[in-house]
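Asker: Build me a structure from this.
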Amino acid sequence: MIAQVVPILLAFGANLGDRGETIRAAQRELAGAPGIAGFAASPLRETIALTPQGPDPDAPRYLNGVATAETTLAPHALLDLLQSVEHAHGRVRGAHWGDRTLDIDLILFGGRVIKDERLTVPHPRGHERDFVLSPWLDLDPSAVLMGHGRVSELLARIGDTTSPLDEPSGPATETGGGTSDG
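Answerer: Below you'll find the model as predicted:
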């Protein structure tokens, strides 16, 4: 049986430790993982921490980025991989929307809609988060978020509070295993 190849969109965030190196290391690990190919990462962007009460300018700032890839993994197997990478980088699941060394969200899994006790795809708040939409536009200016429309229009509607990060080695637009059009 031939495994189905599914395009995915992942979102990365960190506001503790060496945020940029943690995200880039996690991206390299995922790019080299079995069942993942064509991994392309956006430039990183910095944002104010978002809490259940709203933006918190006093909390450590986040670095965020997204990546596109293709996978032959089933959705929950991919989620297990993402959570194992988070754990390897010191992720502790505590307070909802709390500070973290690494957060990896599965935003899209092909055209599938998944909603169960472990996974909701498309991500239920991806369309209202500039820290997902802005780096996604950096990676793919013609991106469309399933069920919500053009990413450029979504970002224009909510506003962009992110700021580009000046990465010494430049953005990781391609991280092994495939080619990038961007």
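Asker: contacts and neighbour counts: CA atoms only from here.
Answerer: OK.
Asker: What segments of the chain are helices?
Answerer: Counting by DSSP state H, the chain forms helices over residues 19-31, 75-88, 130-139, 151-158, given from the N-terminal end onward.
Asker: so which of those helices is the most packed in?
Answerer: Highest mean neighbour count of the helices of the chain: helix 130-139, a mean of 24 (counted as mean count of other Cα atoms under 10 Å).
Asker: which ones are touching Val121?
Answerer: Counting by Cα atoms under 8 Å, 6 or more residues apart in numbering, Val121 makes contact with Leu106, Ile107, Leu108, Phe109, Arg112, Val113, Ile114, Lys115.
Asker: With Ile8 as the reference, measure out to it.
Answerer: Counting by Cα to Cα, to the nearest Å, the separation of Val121 from Ile8 is 10 Å.
Asker: Second input sequence below; structure requested for side-by-side comparison:
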Amino acid sequence: MSKDMDAAAHTAYIALGGNLGDAAATVRRAFAALAALPQTRLLAASSLYRSAPVDASGPDFINAAASVATGLTPLQLLDALQAIETAEGRQRPWRNAPRTLDLDLLLYGNQRLDTPRLTLPHPRMLQRAFVLWPLAEIAPERVPPEALAAVAGQAIERLP
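Answerer: Below is the predicted model:
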């Protein structure tokens, strides 16, 4: 492992997406930023996918998923993800506004958490093809087949 990693590392899964600027390049930079986090090692990065906005506006999104081994706590990891978003120019003028980068912590091991800042597992992950398809690519065991079937009507395209 890297950078002060210890045996107490947890596997976390993160959804990545953006629909402003060169979103594909931004998501690729975010993979590198995840790999550079302290006490963290990038385990897997999915392909890039294109999807129409869901509960949001603006151009199509570029989406992906990543898994990391991390010694950070869930809230420390959330803070680190939000710092990466900010470094990529993320602004939050209104809920579900178009964005340069959105990083959502989906799963942190098997931990369940419900706080004002963070809910684990992510409460809407099983409702969104743009989360499930990239996640199924890197961690098929974490995506129930019935969840994929439930989002089969949502348009999503894996990019070459």
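Asker: So after superposing, what's the score?
Answerer: These two chains, once laid on top of each other, score a TM-score of 0.90 by TM-score structural alignment, normalised by the length of the second structure; 154 aligned residues with a Cα RMSD of 1.5 Å.
Asker: Out of the helices of the first structure, flag the one nearest Phe39 of the first structure.
Answerer: Between Phe39 of the first structure and those, the shortest separation by Cα to Cα is 5.4 Å, and it involves helix 19-31.
Asker: Need the residues that contact the closest one.
Answerer: Outside of helix 19-31 of the first structure, the residues within contact range by Cα under 8 Å, 6+ apart are 12-14, 36-39, 41, 44, 62-63, 82, 85-86, 89, 101-102, 172, 175-177.
Asker: Now which of these would you call buried?
Answerer: Using 16 or more other Cα atoms under 10 Å as the burial test, the contacts of helix 19-31 of the first structure include 12-14, 36-39, 41, 44, 62-63, 82, 85-86, 89, 101-102, 172, 175-176 as buried.
Asker: Restricted to strands, list those residues.
Answerer: Where these overlap with strands, as defined by DSSP state E, the overlap consists of Phe12, Gly13, Ala14, Ile36, Ala37, Gly38, Phe39, Ala41, Tyr62, Leu63.
Asker: how about the fourth one, what's its match in the second structure?
Answerer: If I follow you right, that is Ile36 of the first structure. Matched to the second structure by TM-score structural alignment, Ile36 of the first structure sits across from Thr40.
Asker: Dump the contacts of Val121 of the first structure into CSV; add distance to Ala3 of the first structure and neighbour count as well.
Answerer: Listed next are the contacts of Val121 of the first structure as CSV, based on distance: Cα to Cα, whole Å; neighbours: other Cα atoms under 10 Å:
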residue, distance to Ala3 of the first structure, neighbour count
Leu106, 20, 22
Ile107, 21, 24
Leu108, 18, 23
Phe109, 15, 22
Arg112, 16, 12
Val113, 19, 14
Ile114, 19, 16
Lys115, 22, 12
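Asker: mind putting those residues in a markdown table, distance to Val144 of the first structure included?
Answerer: Formatted as a markdown table, those follow (distance: Cα to Cα, whole Å):
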| residue | distance to Val144 of the first structure |
| --- | --- |
| Leu106 | 15 |
| Ile107 | 12 |
| Leu108 | 11 |
| Phe109 | 13 |
| Arg112 | 14 |
| Val113 | 15 |
| Ile114 | 18 |
| Lys115 | 20 |
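Asker: quick one: which of those is nearest Asp160 of the first structure?
Answerer: The closest of the contacts of Val121 of the first structure to Asp160 of the first structure turns out to be Ile107 (Cα to Cα; 18.6 Å).
Asker: Now do the contacts for that closest one.
Answerer: If a contact means Cα under 8 Å, 6+ apart, then Ile107 of the first structure has Ile8, Leu9, Leu10, Ala11, Val121, Pro122, His123, Gly126 as its contacts.
Asker: lining up those with the second structure, which overlap?
Answerer: Using both residues aligned by TM-score structural alignment, their matches' Cα atoms under 8 Å, the second structure keeps these contacts from the contacts of Ile107 of the first structure: Ile8, Leu9, Leu10, Ala11, Val121, Pro122, His123, Gly126.
Asker: Trace Asp18 of the first structure over to the second structure, please.
Answerer: Pairing criterion TM-score structural alignment: the partner of Asp18 of the first structure within the second structure is identified as Asp22.
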